[in-house]
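Colleague: Fold the stuff below for me.
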Amino acid sequence: MNATTTDRDRAVLRAVAAGRCAYVAGTLLVDGLACCDQFLGPRLVRAGLIVGQGGGPARLTPAGRAVLDATPIAA
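Modeller: Predicted structure coming up:
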């Protein structure tokens, strides 16, 4: 999966890991604002990288954590 994730995907996964995201009515919120890429949240959910339930915080799945663990952070 890491080969098909974009820099934006990984940035959002890092925000999810930091507890900065919620998934509300099919919309990914980052720091309380709708993500500018309306397709990103649903794509990450379909890929099995994040989960969001009932308007609560988005959480990484084990697959999402594996993507982050396999990705070196650029300086």
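Colleague: from here on, contacts and neighbour counts on C-alpha atoms
Modeller: OK.
Colleague: Quick check: the gap between the residue nearest the centre of the chain and residue 2.
Modeller: Nearest to the geometric centre of the chain sits residue 13, at 3.7 Å (CA atoms, centre = their mean). As judged by CA to CA, to the nearest Å, residue 13 and residue 2 stand 12 Å apart.
Colleague: so what's the residue nearest to the centre of the chain up against?
Modeller: If a contact means CA atoms under 8 Å, 6 or more residues apart in numbering, then residue 13 has 49, 50, 60, 64, 68 as its contacts.
Colleague: let's see this one next to it:
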Amino acid sequence: MTASMEAELTFRARAMLRAVAAGRGELSGGSEPDLYVDGLSCSDQVAAHELAHAGLLRPAQPASLSERVRAELTEAGAAALDTAR
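Modeller: Coordinates of the predicted model:
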């Protein structure tokens, strides 16, 4: 993740990272993982995909296309969240 990406985190992206940090997020399997918060599909899947591709969040364990697993922040995601506070 670049410094410009850290500076560009929107309020919504930070909220998504906070939800994952609090243990409320799940990701679907696949190369474009969808984010679920509190069991509900996140309304901004484009942002969820960007966060995953930027290496800020990841599935806690491997998942097939048809399953959801707990999401977790990466070290970069935790650092970005701390920087944004």
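Colleague: Quick TM-score on the pair, please.
Modeller: Superposed pair, TM-score by TM-score structural alignment, normalised by the length of structure 1: 0.87. Supporting alignment: 72 aligned residues with a CA RMSD of 1.1 Å.
Colleague: For structure 2, which segments count as strands?
Modeller: Using DSSP state E, the strands found in structure 2 span residues 25-28, 35-37, 40-41, 57-59, 68-73.
Colleague: May I see those strands organised as a markdown table, with mean neighbour count and distance to residue 13 of structure 2 added?
Modeller: Putting those into a markdown table (neighbours: other CA atoms under 10 Å; distance: least, CA to CA, whole Å) gives the following:
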| stretch | mean neighbour count | distance to residue 13 of structure 2 |
| --- | --- | --- |
| strand 25-28 | 26 | 13 |
| strand 35-37 | 24 | 12 |
| strand 40-41 | 12 | 15 |
| strand 57-59 | 24 | 11 |
| strand 68-73 | 22 | 12 |
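Colleague: In TSV: these, plus distance to residue 10 of structure 2.
Modeller: Output for the strands of structure 2, formatted as TSV (distance: least, CA to CA, whole Å):
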stretch	distance to residue 10 of structure 2
strand 25-28	18
strand 35-37	16
strand 40-41	19
strand 57-59	15
strand 68-73	17
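Colleague: Looking at these, which is nearest to residue 47 of structure 2?
Modeller: Nearest to residue 47 of structure 2 among these is strand 35-37 (9.4 Å), distances taken as CA to CA.
Colleague: Provide the aligned range in structure 1 for the closest one.
Modeller: Aligning strand 35-37 of structure 2 against structure 1 (TM-score structural alignment) gives residues 28-30.
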